[in-house]
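J.: This is the structure alone, sequence omitted:
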């Protein structure tokens, strides 16, 4: 584990950019960016276009380590290059931004009010490759739709079981049990979730480090006590479908919680913008998310 990177994520001021839309969500991300589906005819063309979009974001002067601590990549992005360097190397060496990798392969069907992760095939091989590619940590997402105690327990147990496997490979796992922001019993789900996370943290070996990526809680500062746990490097928040303004406003009420936004970060960016227009728009987003993260 790179101690410089660990220190930056643990104590740095700023937020984590999520650039990890994968197979299923890539067409949506491209559409938001103004690239319609009739502009590509194969998966390879689609991934080439999304890498162009991500490269434009990463190379922008607005994508600055003064505001951005880390960036989460998709596997396909990790294996591609920016100016002749692997993406993760470019991020760290040229930008001073810590690279993470999304490792989950999507969600299972809804059962017991939750969606656990599908089995992650070839995970150890992927983690080995990630370590070789200069990746610091990983991210994997499950979803909680209802305050179902046995469902929430299943989600957290799965996340931590895989998290331990990731930690053994020398990477820091971001554990992401997202609570659906539209859930009718969101606050109750969050209480159950926090209890399950606390009990799982108590089972970790002393030297294991994890991060948590959680929905912005209904009750302000609800996760403050988890931030004090010695195993927890940082707690980051997902935007979860809120607009950027709404996500920033809610985040600002949670001291110590920092953003890890995807759609809310790229909101307003368009393929047809000139570089100046693009950079100004990205700069405004980065600044606003940063301000909400340091409150």
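T.: Nice, I can see it. Keep in mind the model is a prediction, meaning the values are calculated, not measured.
J.: going forward, measure contacts and count neighbours with C-alpha atoms only.
T.: OK.
J.: helices and strands around the host helix or strand of residue 163, which ones?
T.: Taking DSSP states H and E as the definition, one finds residue 163 inside helix 149-168. The elements that helix 149-168 packs onto, with contact taken as 3 or more C-alpha pairs under 8 Å, 6 or more residues apart in numbering; DSSP states H and E, are strand 114-115, strand 137-144, strand 172-179, helix 186-201.
J.: Please compare the first structure with the one that follows:
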């Protein structure tokens, strides 16, 4: 099975991308949602062992297969670990039929011009080379837009495409994620600025390269269709962004060219205290609902 097979699976879009890439800053919150409070671990090592246990339980569940989950985004530390004794990326593709992606950003800079750019990634080339060897298909890199500020959004998009070109040079597919905060009052205006800016950058791409986009669910149904239809875009996926799973699914279903890439909404309802049967049943219902919204 080659990268062409993985690309075909993503392009077909018969499912969604699971975001299993909680990093150091978001892990305590994810563990609390899963029913594990801070008093149950001491230090980062124990914390990451526990979150890996949650991720492994998800991907080993009979509900988690390539029939409805087309891809999964991993935290770098997860890429270097195993699922059921098999390297994580290899397990996802060979055992589950799920295309593996890697989160590569190192967090956010302080806010300026209404946005938070990505922090520098000085070791990125080495990370990308290692990821390619381990069977990773693509990357994901997140920055945040907090206002409809044209200069800030242009800076966000320019940085995303710069990193994207670096990823493409390693024969990996970049998933650009300029997230718009769902609570800002000028969200719809920010979406228009972002869409138009991305289109200009896409039109400037040369050769046969393609990227992916991970975007906040828009206020207007079908708003990102011009991006999804662009020949330089392999797929547009949507983040849940703090919406409940119910609302995220409802919004997603109104955007037929977009599939989900949910994190918190994927793990909503899962608990460390559940029996395997309860856990699998909850995860199956979740996957079914997100899949249905993605292929609507």
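T.: Looks like it came in fine. This structure is a prediction, so every number in the text was calculated from the model and none was measured.
J.: Need the TM-score between these chains.
T.: The TM-score (TM-score structural alignment, normalised by the length of the first structure) is 0.99; 295 aligned residues with a C-alpha RMSD of 0.8 Å.
J.: circling back to that earlier point, let me have the helices and strands packed on helix 149-168 of the first structure in a markdown table, adding mean neighbour count as columns.
T.: Formatted as a markdown table, these follow (neighbours: other C-alpha atoms under 10 Å):
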| stretch | mean neighbour count |
| --- | --- |
| strand 114-115 | 25 |
| strand 137-144 | 24 |
| strand 172-179 | 26 |
| helix 186-201 | 17 |
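J.: outside of the helix holding residue 163 of the first structure, which residues touch it?
T.: 111-117, 127, 138, 140, 142-144, 172-177, 189, 192-193, 196-197, 200, 204, 208-210 (C-alpha atoms under 8 Å, 6 or more residues apart in numbering).
J.: how about the helices and strands packed on helix 149-168 of the first structure, which one is nearest residue 227 of the first structure?
T.: helix 186-201 (10.8 Å; C-alpha to C-alpha).
J.: what angle do that closest one and strand 172-179 make?
T.: With axes from the mean of the first three to the mean of the last three C-alpha atoms, to 10 degrees applied, the angle from helix 186-201 of the first structure to strand 172-179 works out at 150 degrees.
J.: any idea of the angle the next helix or strand after helix 186-201 of the first structure forms with helix 149-168?
T.: Sequence order places strand 210-215 as the next helix or strand after helix 186-201 of the first structure, per DSSP H and E. Put simply, strand 210-215 of the first structure runs at 140 degrees to helix 149-168, going by the same axes, to 10 degrees.
J.: mean offset of strand 210-215 of the first structure relative to the second structure (after superposition)
T.: Mean deviation of strand 210-215 of the first structure relative to the second structure after superposition (mean C-alpha distance after the TM-score superposition for the first structure): 0.3 Å.
J.: That strand versus strand 137-144: what angle between them?
T.: Using the same axes, to 10 degrees: strand 210-215 of the first structure against strand 137-144 is 40 degrees.
J.: Following strand 210-215 of the first structure in sequence, what is the next regular element?
T.: helix 224-227.
J.: That next one: average distance to aligned residues in the second structure?
T.: Counting by mean C-alpha distance after the TM-score superposition for the first structure, helix 224-227 of the first structure comes out at 1.0 Å.
J.: residue range for that helix in the second structure?
T.: Under TM-score structural alignment, helix 224-227 of the first structure corresponds to residues 225-228 of the second structure.
J.: Next, the buried residues of the matching stretch.
T.: 227-228 (16 or more other C-alpha atoms under 10 Å).
J.: burial count for the nearest residue to residue 149 of the second structure once chain neighbours are set aside?
T.: Nearest non-adjacent residue to residue 149 of the second structure, counting by C-alpha to C-alpha, 6 or more residues apart in numbering: residue 114, 6.0 Å away. By other C-alpha atoms under 10 Å, the residues close to residue 114 of the second structure number 16.
J.: who's in contact with residue 114 of the second structure?
T.: If you count contacts by C-alpha under 8 Å, 6+ apart, then residue 114 of the second structure has 145-149, 152 around it.
J.: Distance from stretch 220-238 of the second structure to the middle of the chain?
T.: 15 Å (C-alpha atoms, centre = their mean, to the nearest Å).
J.: so how far is the first residue of that stretch from its last?
T.: Using C-alpha to C-alpha, to the nearest Å, one end of stretch 220-238 of the second structure lies 14 Å from the other.
J.: List of residues touching it?
T.: By C-alpha under 8 Å, 6+ apart, the surrounding residues in contact with stretch 220-238 of the second structure are 10-11, 13, 16-17, 188, 195, 198-199, 202, 205, 208-218, 251-252, 254-262.
J.: run the last query once more with 6 Å
T.: Contact with stretch 220-238 of the second structure is made by 11, 210-217, 254-255, 258-261, as judged by C-alpha atoms under 6 Å, 6 or more residues apart in numbering.
J.: Kindly report the same for stretch 253-271 of the second structure.
T.: 16-19, 34-35, 221-222, 236-240, 245, 293-294, 296.
J.: Are any of these buried, and if so which?
T.: Members of the contacts of stretch 253-271 of the second structure classed as buried by 16+ other C-alpha under 10 Å are 16-19, 34, 222, 236-240, 245, 293-294.
J.: Spatially, which two of the residues you listed are the most separated?
T.: So, these by C-alpha to C-alpha: farthest apart are 34 and 222, at 33.0 Å.
J.: residue contacts, residue 180 of the second structure?
T.: So residue 180 of the second structure contacts 144-145, 216 (C-alpha under 6 Å, 6+ apart).
J.: got the residues you listed as a markdown table, with distance to residue 158 of the second structure columns?
T.: Putting the contacts of residue 180 of the second structure into a markdown table (distance: C-alpha to C-alpha, whole Å) gives the following:
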| residue | distance to residue 158 of the second structure |
| --- | --- |
| 144 | 13 |
| 145 | 13 |
| 216 | 18 |
